[in-house]
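Chemist: sequence and predicted structure below; questions after.
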Amino acid sequence: MVDRDRDRDRDWDFHLRSLSSSSRDSNFASDPASDPSLLYSVKKLCELCKAEKSEDLVARVYPQFNKLFHRSVASILQSPSSFGLILLAILQFFLDFGEVVLHDADPSLRIFFRSCLSREFADPLVAEATVDFLNVNRKKLLTSFPTLLPQFFPLLLKLIAWNGEKLEKAFLKVFPGLMSPGSFLPLFPSLVDLPILVVALEKVERNSGPLIGSSIASIQKSTAPEMLLALMDEAYTGSTIGDGGGDSESEDSNTIDAVDPVFLDLLKDENDGLAERHWTSGMAAALQAAINTPQSDRLKQTLNMAPRLLDVYFATALRDVNDSLICALIPLLMSRNSKLFPDKIFSYEVRKRLLEFLLAAFQRFPHFIALLKKPIMDRLGEAYDSSAKTELALQLCWAIGEHGGGGGSHKDAARELFESLELLLYENLSSSRLGLSQESALSSDSATFRKSSQSRLLCFVVTAIAKLAYIPL
């Protein structure tokens, strides 16, 4: 027993001296992460504090850890070393013993996200350690710091998008913690656009060098317009800024200008509360160009992961989110149904989930149909613009008929929807007759698909009208 206590005291003194000498050593004072023994000493001191359960030991080590934390943060900009692992180890001490030493860990956690993780999310060791840290402390973070993960969900999505499926299982356990009243709506388009985020990050890496050690946020705020304009150029248009020659108003340049704000929005680190991204024709053209280039392994993994993240998002929404937020999500969902990264399998998997959630939401909250009659009517009016919009119109027609236009207490809304369906029926029949005269000009496959879509839509419209007819309007 005496020998064990003596060994413990010797270890304690050794690791404390290691921290103290590192702060005095001129080689390590301004770059503490370059000392290979420092991380080991921090972890051993944490283990000793937990094992001994001594407030005196905790109080003795806390000043050293606090100084080391701030010294490391101050060195991040000037040092090429990675500080993620050592800062995470100190943060674990702050969370475990914060009450003992009266340390509020919230500012320290936010400093870590802003100053360190924003520069080191692409480091596989730091990324894995961060996800493990969030999992170990999940309950404490959600109860004591409930706004932390929702605030930094864009940064955490960059982490998982860049590091891929090897972290997916662990990340999915953390993922519900990213959802809060303030992050629920803006999180949706970020998940749908996860593949675009990967392409944007890969482009930044090609233009600016390795992502580790550089803050994407600082690139966004750069005063050099060349960086902003070149952000997605090669990946999305197959050209460079110089391709326009002396004509600054070239088509390529206009396309880049049009889509640039969307890409920069994807690269942000913190949630700004904006839920909708305004896509343009230039954005659609740029995305179409993206699939003509070979897909990286990272992009392929993200195309697989994004639908699974949406599964958790929608399941959590139906279980935990209040109905007003779900109601606000539905117009966003309908808008994005036809605006997806144009990979066929990805689009199918995502669109399938969007429509399933739409129907599940209407099943649970049928009065949403009355509340959302205007965006629903708008989508019905777009039924022939594309196959994706046709499929959405089919599901909306089914929901209108199944739930009586929102129920008996919403007769005015049901009457307006009834009239919209009548108009859609008339347009369907008119376009079908027009299609017969034009069919010879179309390929057989195109004509068959068009006739099939119109027939299905006609069936759903007639069925919905028949069901609404039983409701006294």
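Modeler: Yes, it's here.

Chemist: going forward, measure contacts and count neighbours with C-alpha atoms only.
Modeler: Fine.

Chemist: contacts only, for the closest residue to Ala290 other than its chain neighbours.
Modeler: Leaving aside its sequence neighbours, Ala290 sits nearest to Tyr236 (C-alpha to C-alpha, 6 or more residues apart in numbering; 4.6 Å). By C-alpha atoms under 8 Å, 6 or more residues apart in numbering, Tyr236 lies in contact with Ala286, Leu287, Gln288, Ala289, Ala290.

Chemist: and Tyr236, how far from Ile216?
Modeler: 19 Å (C-alpha to C-alpha, to the nearest Å).

Chemist: also Leu358?
Modeler: In terms of C-alpha to C-alpha, Leu358 sits 35 Å off from Ile216.

Chemist: next one: Lys344
Modeler: From Lys344 across to Ile216, the span is 30 Å (C-alpha to C-alpha).

Chemist: let's bring in a second model and compare:
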Amino acid sequence: MDNVGTIIERARAISHEELQEFYRGLQEALKSQSIADVIPSLRQLWLSLACTRYRGDVPPDLLMPLWEAVKEPHLGPVMVRMLCAAVLQEFSPCQSVCLRGGELSSGPLSSSSLALTLPVVAGVGHYHPDLQVLREQLLAWLTGAGQVDTAAITHVLGCLWGMDNSEVITLTQEQVDGVSKQLCTWLTTTSTTQPPNPFSKNIFSSRQLVAVTEVDETPSHDMFTVLSVGQHYSPDQFLNMQVFSMMRGWLHKHQSKNGESASMALLVDKMCEYCLRLLDQCERKAVVQQDAELQQACLTEVILLLDTMCQQNSSLIPRVFPSIKRVYNRIQNSPASSINIINILQFLLHHSDAVMYDMGPALQHFFLKILDKQCIDQSLAFEATLFCLENMENLCNNTSVLRKFFPCLLKVFAWQPKTLLAEFVDLLPTMVSEETAIEVLHCLLDLPVITAAMETVMRVEQRGSLTVTDLSPEAVAQSTPELVYSDPLHRPLFNFILRAEGGLGDTIDRLKVLHDILQDYSTLPRVVVCSQAAPVLLRVYLQTVEQEASVDLLARLFPVLLERSCLLFPIKTFQTEVKRVLSEALVWVVQTAPGLLIDNRQEVQELMSSPRNFTGREDVFLHLAWAVGEYMSVTYDRRCTPDIISQYYEGVECLLYELSVSQLGRTETPLQHRARLTAVLMTALAKLATRCQDLMPRVLLCLTKITQQLPASGSQDPGDAVLLARAPVLINLCRMPNVAPLLSSLPAETDDNSKLHQDQNSSSCLLLQLTQAVMKQSQQ
């Protein structure tokens, strides 16, 4: 292997100039020597084409002798022609390397010639200059008798199938019917005996024909299928396997527009019989492990094929459904058959209504017993996500599984956040409803916690269970997550965060304890990636709620936004981004339902009671302070009495005084954005005072003190200059009680025929200066 690696590295290191020199030397050698004499050079040419990016620089004159050797048997032995064909396939597509129409119709070609030429022609694809002529010849070989042998038919069928999938040519209905008739023949007339060893040189070996066997080594005398086992296979048996492998694509493309033809109907009937035979063979216990794996692969293809045929011909459903149900009952508890269970669920979703079958228990079994236990399996996670995404409308309209088992699906995402982010952006809105919205929000905010908890469980399962006594809070802080998980006192925390079914509760009281337990895992790559992807899903969630939420949901959502803004998994970038998203959500929640500030005034006032609450959630605090000043008005809610305004005013005033005093005394307060917070609080204070005239003297006194204290503090903060400019504006505004409420409030929503002037570009300072000038002129 080391020598092979060295050879490949040497081939990759060759320069473009060296390759061109090699091409010229080989071209000259081919002019004076036969193909068989330059085999080492041809091998080097193939290696160069396979290992470098200079494929398009090969001279066409160098390729033509190779193509002639592939077509003409007398130009070299089979091994040399195979090497030439391999070189041409590496160079494809190339229009100069093609079978022309005259060459195809000049006479029948042997199977060995077709085996070499057709793969090269298939590589040319739609670049072939005589594509229609080639198609006609391939169809003639397939539907004709005696022109080519069975071994060559496999290459002809493969080439035609590749051209049919390219969408460059279109088969007519007559041609489709002709090919379908042949496919049906090759499915049903395949021999069930094993051919003699084609490589044996013993002329006295037994010529007795032996039947192929089943996977459990019992003799098989029924129809031949891909699960029939033999030591050697005849050409018609290989053709049978090839027809089965291409059947789903053939029916999918041609059945819908040609379903009424007799040939297609016969093909579908025989294919259905073939698939039911395969289902019976899949129930046998394989002796060899490779045969067991082949059974699983065949079962997957059979279920998909039967689903395709039943969608196109509903009369097959009563014939097929009992067999599918029997297969499901047999494999529903087999971990190795998880992918096939998804395929069966897909079949049931499509056809359960036709036979009045309740598939609710099957879906519940899949999410609770299969996906929840194997959510770290990458292939199962991808297939399950794709299943939910493709059947999203059906699952939402006819079932409640997406809203009921969303914790299980979010566990799938938490384990593979980078791979499945795009799919879950589309899938997440289907999980949100009036009943599940709050629980979904908690799960999204806890996605990194879920990932860390899954890491813990996986490591415990790999190392084996640990036996521990109950851990004290001090011991928990010093223990590994695996050890804490094995503690019966803390196991319920993991069980809840890793639940598979919703409706068991929104969150847990000891969430901070779980954060402390899993903090050691906050730097794991998978946890970090999940923390980066979680805000994306959080924005999708909030957009969904914003479009469809009721006032009742917003009333339940508002306190959760306040609570969870200070209760997030300790990853700095994750906390910063999530708090920014939550602060933006607070704005539109209050804009939609301003009365929430009255209903939750105790929580809001408690949050705004101290500058300490500002640290760590600056965006949330600032947006909330702005909302209080903007929407605490009778314009938005008739319950906004002067007493409630006074309560909010006193809280904001105390906070502003505390903030100014701490800066004047130069105490160590861990605050950032001090000027921004002070400006927001000053503005909120002025707006509250304009709506309650009794507060005007107090706000004037407060703002005056602020303007006097800022210069005395000696602070060099550039934001102080902004505050010194803002305070006089607010003071002048409050000195005009008749105009202040209009200038300090956003314009309320009015009818379209309202004559109220609204100018979003107006400045309060300009309006005040204009008003002052008008008042002076009136006094004169």
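Modeler: Happy to help now that I have it. Computed from a prediction, not measured in an experiment: that's the story for all the values here.

Chemist: which one's more surrounded, Lys344 and Ile216 of the first structure?
Modeler: Taking neighbours as other C-alpha atoms under 10 Å, Lys344 of the first structure and Ile216 compare with Ile216 leading, 21 against 10.

Chemist: surely the more buried one touches Asp265?
Modeler: No: the pair Ile216 of the first structure and Asp265 fails to qualify as a contact (C-alpha atoms under 8 Å) at a distance of 11.0 Å.

Chemist: okay, buried residues for stretch 47-64 of the first structure please.
Modeler: Across stretch 47-64 of the first structure, burial judged by 16 or more other C-alpha atoms under 10 Å covers Leu48, Cys49, Lys50, Leu57, Val58, Val61, Tyr62.

Chemist: the first structure: which residue goes with Thr507 of the second structure?
Modeler: Residue correspondence to the first structure (TM-score structural alignment): Thr507 of the second structure is matched to Glu276.

Chemist: can you tell me how far that match is from Asp193 of the first structure?
Modeler: 12 Å.

Chemist: for the stretch 51-200 of the first structure, just list every one of the helices.
Modeler: Along the stretch 51-200 of the first structure, counting by DSSP state H, counting those that start in this stretch, helices occupy 55-75, 84-101, 105-111, 118-120, 124-136, 138-144, 148-151, 153-163, 168-174, 184-192, 194-208.

Chemist: so which of the ones you listed comes closest to Lys389 of the first structure?
Modeler: With C-alpha to C-alpha as the criterion, Lys389 of the first structure lies closest to helix 184-192 of the helices of the stretch 51-200 of the first structure, at 17.0 Å.

Chemist: tell me how many other residues crowd the aligned partner of Glu273 of the second structure in the first structure.
Modeler: Here Glu273 of the second structure is matched to Asp13 in the first structure, going by TM-score structural alignment. Other residues lying near Asp13 of the first structure total 12 when counted by other C-alpha under 10 Å.

Chemist: could you do Asp252 of the first structure as well?
Modeler: So Asp252 of the first structure, with other C-alpha under 10 Å, has 21 neighbours.

Chemist: same check, this time on Asn394 of the second structure
Modeler: Asn394 of the second structure has 12 nearby residues by other C-alpha under 10 Å.

Chemist: looking at the first structure, name the residue matched to it.
Modeler: Using TM-score structural alignment as the criterion, Asn394 of the second structure maps onto Lys140 of the first structure.
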